[in-house]
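Colleague: Turn this into a structure:
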Amino acid sequence: MNNPSNPASRQVAVWLVLLAAAGTFALTMGTRQTMGLFLSPLNTATGLGIGSISLAFAFGQLWWGLTQPFAGAFADKFGAGRVLFAGALLVALGTFITPYMQSTLGLVIAIGVLSAGGAGMAGPAVLMATASRMIPAEKRGMATGIINAGGSFGQFIMAPIAGALMVAAGWMNAMQILGLIVLLALPAAFLLSGAPATAGPATAAAQKPIGTREAIRTALRTPSYLMLAAGFFVCGFHVAFLATHLPGVIASCGLPLQFGAWSLAMIGLFNIIGSIAMGWAVGRWRMKSLLSLVYAARALAVIAFLLAPKTGTVMLLFAAVMGLTFLSTVPPTAGLVAKLFGVGNMATLFGIVMLTHQVGGFLGAWMGGKVFEATGSYDWMWYIDIMLAVGAALVHLPIREAKLVRPAMVPA
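Modeller: Reported below is the predicted structural model:
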């Protein structure tokens, strides 16, 4: 699929790859982002406490990030198909067996290791790097926006489905049905089993990739890369806190379960708009400026939410605004990695950035439960989120977007 015989077939091939990548992300991300709905039922069934169950969710955030550099390196070397196939199987298995877990360790293994690890293998590092190798550089922003929107569409669809299944069939059956639905991603692995990175992208500007270790050493010596990772840490904190605890925030306001499910769905729906708009914008404005704008908008939105009355309408409006900024950071972040270092080792280098995202995600998910147990509310989490968002808006400003040319990276 990398070398179609004519422009029409090439266009079809590119769209097939984009749809396969977006569909895979929709199923894995959609399933993961509905897990917050099951936090309270898991607590009731196991009696472990919100803090202990939040630890399993938090470990899942961390493990999702830890798997991505290794999955990316494997995909860079051998191709993405095997990685994506195994990832989808693990997500399905972990989700299916979670209702049988009665201990914190069991939940960590099911949610945190199997399901989250599989979602990391079939996550944005591998999916976006695969797409980026097949299309011209000027269209990569829109491609990453489309793939990112796929994850959001999955959340928009899966959250109401999960809520309806919980009401109709009980939370245990609902979770197992979600696990089976993930298996629909398996055929996409064959469409995305293209050549590894050493074969080069489909454009004339192909570069000869350097070794993985040298690429990592180069990146870790680059201040702009480190600042980009620091900002993505804040994104992970924010996203994981919302995905894990927004249903709890809504329940603590005395609103019914449906508002929790529909708030997650609103985040997914409006993140489709935000992701596609950001994919369009990265080809027209500086990516570091767009990232600063997104983080500043988050801080202002949380401040407005804290000052507003906590009604159902306010919750849905807040979820919509959060959705516009939820994962719209991914296209410009992935774009900056590709712009700084090329696409030869992009899955590995973007995977490392995703790891910092998920370290933040671990803290967002875990601290949300601990703060609620200690204070009886989530207010302090919102205060921390505001301060981190302001810091992220500032840390992106010094990033240098000019492509770094190093001797080892000169085009072959």
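
Colleague: Only C-alpha atoms from now on, for both contacts and neighbour counts.
Modeller: Will do.

Colleague: packing partners for whatever helix or strand L349 lives in?
Modeller: According to DSSP states H and E, L349 maps onto helix 346-375. If contacts are counted by 3 or more C-alpha pairs under 8 Å, 6 or more residues apart in numbering; DSSP states H and E, helix 346-375 sits against helix 50-78, helix 124-132, helix 212-220, helix 223-252, helix 330-341, helix 379-395.

Colleague: how about 10 Å then?
Modeller: With contacts taken as 3 or more C-alpha pairs under 10 Å, 6 or more residues apart in numbering; DSSP states H and E, helix 346-375 sits against helix 50-78, helix 116-121, helix 124-132, helix 212-220, helix 223-252, helix 330-341, helix 379-395.

Colleague: Tell me which of those sits most buried.
Modeller: helix 116-121 (a mean of 32; mean count of other C-alpha atoms under 10 Å).

Colleague: How far off centre is that one?
Modeller: Relative to its parent chain, helix 116-121 has a centroid offset of 11 Å by C-alpha atoms, centre = their mean, to the nearest Å.

Colleague: For that helix, name the packing helices and strands.
Modeller: Counting by 3+ C-alpha pairs under 10 Å, 6+ apart, helix 116-121 packs on helix 7-33, helix 50-78, helix 81-97, helix 346-375.

Colleague: One more, so I can put them side by side:
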Amino acid sequence: MRHLVAGQKLSLKQLLIFAGLMVTLSMGIRHGFGLFNLPITSANGWGRETFALTIALQNLVWGIVQPITGAVADRYGALKIMIAGGVLYALGLVGMAISTDTLNFYVAGGLLIGLAQTATTYSVIYGILGRNVAPEKRVWAMGITAAAGSFGQFLMIPVEQGLLSQFGASDALLALAMMASLIIPIAWMLREPQMQHQHQRGDQTIREALTEAMRNPSFGYLTLGYFVCGFQVVFIAVHLAPYLKDLSKIYPDVGAPMVATTALALIGLFNILGTYSAGVLGQRFPKRYLLSGIYITRSFAIMAFVWLPLSPVTTYVFAAIMGFLWLSTIPLTNAIVAQIFGVKHLSMLSGLVFLSHQLGSFCGAYFGGYLFDQTGSYAVVWNIAIALGFIAFLANLPVKEQSIHRLIAA
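Modeller: So this is what the prediction gives:
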């Protein structure tokens, strides 16, 4: 059984400040990658599939490795994991900046940044919160931290567009690498008291925790819903700017770079409100119903966006609605996992659910580019995103939020 020994005692205020700063950087920087799509592919003579595959690989690596990173953080603490993540993040951005061939770009933007995100984003951070925040405040704290990540998305979009406009894609990525290195001192501020382990009666092993989760239907429903979440948000983040540029032939007003930049910034701004609201509402209402409502509303918002005449105003309204729903699934889903299974293996189990999210992210990023190159349009992928939202709506309704009662062996 894990117990804490002499070391730093983290206050709730300190936890929220530095956890918020961590996800502000880690989530904020990646949110603006879609702005680099056309500049990088045009400069190197690549098709959009190349950039899309890089982001898809990034999300796939992030998802596959996240349960392992989470398990290590659960057992030994998150400090070294987060420091390594900060180093890899900076190296990946430098690699993206200097790569002139696709393989190096895949390694830098796909592998290195994917690994970095396993160590610096929600699964590991929520593990720290789960171990250090009282259960009655846990979903609220997760909502606050998710809101901080949303603020990072709002903050970094104009920053990244400004760097692109002023310095070009390569130098902008180098500047982002310097920002990513700030993750290292923030990780030090989030260090927990040293953990020691002694196996005692009734102490659940990793294998037992995995078996328990795999046999629980609610875990499967949450996993399916998270796949849809990943597909929708990453497709929009990566392909919204090119989509608007393409349709400027029909709707000239939407082709200006500022329209896409403003839309992505609005997603980040309203994401702050959405994730905070999810944390507050999750304390009062069944979280499964809130999740179902999020997914069905996304589908209706996408339907209106792609089927109605396009303008800067409709783009901004769509961005605001999607922003409110963007990461609001994260505190709710992770809080349900903690509520059902407890917090001992929270980073690992959250990472396992998140693997499904990243498989969806891979599909949204890659097939967005692939199907565009094949058909010359994003219409097929938009319709897939709509249909998946209805599936996720149905999948979350039967989730049971009751805690599991385990028998302790004699």
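
Colleague: How close are the two chains, by TM-score?
Modeller: The TM-score (TM-score structural alignment, normalised by the length of the second structure) is 0.93; 399 aligned residues with a C-alpha RMSD of 2.1 Å.

Colleague: circling back: nearest to C235 of the first structure, of the helices and strands packed on helix 116-121 of the first structure?
Modeller: Within those, the stretch nearest C235 of the first structure is helix 346-375; the backing value is 6.3 Å (C-alpha to C-alpha).

Colleague: Let me know the angle separating that closest one from helix 379-395.
Modeller: Using axes from the mean of the first three to the mean of the last three C-alpha atoms, to 10 degrees, one finds that helix 346-375 of the first structure and helix 379-395 are set 150 degrees apart in direction.

Colleague: in helix 346-375 of the first structure, what counts as buried?
Modeller: 346-372 (16 or more other C-alpha atoms under 10 Å).

Colleague: Could you count how many residues lie near the equivalent of I144 of the second structure over in the first structure?
Modeller: Under the alignment (TM-score structural alignment), I144 of the second structure pairs with I146 in the first structure. For I146 of the first structure, the neighbour count with other C-alpha atoms under 10 Å is 26.

Colleague: which secondary structure element contains I146 of the first structure?
Modeller: Counting by DSSP H and E, the element that carries I146 of the first structure is helix 140-169.

Colleague: ok, now E401 of the first structure?
Modeller: Applying DSSP H and E, one finds E401 of the first structure in no helix or strand.

Colleague: mind listing what I17 of the second structure touches?
Modeller: I17 of the second structure is in contact with 11, 144-145, 148, 186, 189-190, counting by C-alpha atoms under 10 Å, 6 or more residues apart in numbering.

Colleague: Just the buried ones from those residues?
Modeller: 144-145, 148, 186, 189-190.

Colleague: G225 of the second structure matches what in the first structure?
Modeller: Per TM-score structural alignment, G225 of the second structure is aligned with G231.

Colleague: which non-adjacent residue is nearest D171 of the second structure?
Modeller: Leaving aside its chain neighbours, D171 of the second structure sits nearest to A97 (6.9 Å; criterion: C-alpha to C-alpha, 6 or more residues apart in numbering).

Colleague: Now do the same contact list for I64 of the second structure.
Modeller: Here I64 of the second structure is in contact with 114-115, 118, 351-352, 354-356, 358-359 (C-alpha under 10 Å, 6+ apart).

Colleague: Likewise for F59 of the first structure?
Modeller: By C-alpha under 10 Å, 6+ apart, the neighbours of F59 of the first structure are 53, 65, 107-109, 111-113, 116, 358-359, 361-363, 365-366.

Colleague: what's the counterpart of it in the second structure?
Modeller: That one, F59 of the first structure, aligns with L57 by TM-score structural alignment.

Colleague: can I assume E192 of the second structure sits in a strand?
Modeller: No - going by DSSP: H, G, I helix; E, B strand; the rest coil, the assignment for E192 of the second structure is coil, not a strand.

Colleague: Please look at V234 of the first structure and V353 and confirm they touch.
Modeller: No - using C-alpha atoms under 10 Å, V234 of the first structure is not in contact with V353; the gap is 11.6 Å.

Colleague: wait, what's in contact with Q232 of the second structure?
Modeller: Per C-alpha under 10 Å, 6+ apart, neighbours of Q232 of the second structure: 226, 295, 298-299, 302, 322, 326, 357, 360-361, 363-365, 381-382, 384-386, 388-389.

Colleague: Distance to A159 of the first structure added to the helices and strands packed on helix 116-121 of the first structure, as CSV?
Modeller: CSV is the format used below for these (distance: least, C-alpha to C-alpha, whole Å):
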stretch, distance to A159 of the first structure
helix 7-33, 7
helix 50-78, 17
helix 81-97, 15
helix 346-375, 18
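
Colleague: mind checking which of the ones you listed is nearest V167 of the first structure?
Modeller: With C-alpha to C-alpha, the closest approach to V167 of the first structure among these belongs to helix 7-33: 17.2 Å.

Colleague: got the angle for that closest one vs helix 81-97?
Modeller: 30 degrees.

Colleague: which residues of the second structure does the helix or strand following helix 7-33 of the first structure align to?
Modeller: Using DSSP H and E, the helix or strand that follows helix 7-33 of the first structure in sequence is helix 39-46. The aligned range for helix 39-46 of the first structure in the second structure is 37-44, by TM-score structural alignment.

Colleague: Go through the matching stretch and flag the buried ones.
Modeller: 37-38, 40.

Colleague: And stretch 131-141 of the second structure, by the same measure?
Modeller: For stretch 131-141 of the second structure, by 16+ other C-alpha under 10 Å, it's 131-133, 135, 137-141.

Colleague: Pick out the most distant pair among these.
Modeller: Longest span within these, C-alpha to C-alpha: R131 and W140, 14.4 Å.

Colleague: gap between the residue mapped onto A20 of the first structure from the second structure and P185 of the second structure?
Modeller: Here A20 of the first structure is matched to F18 in the second structure, going by TM-score structural alignment. Separation of F18 of the second structure from P185 of the second structure (C-alpha to C-alpha, to the nearest Å) stands at 10 Å.
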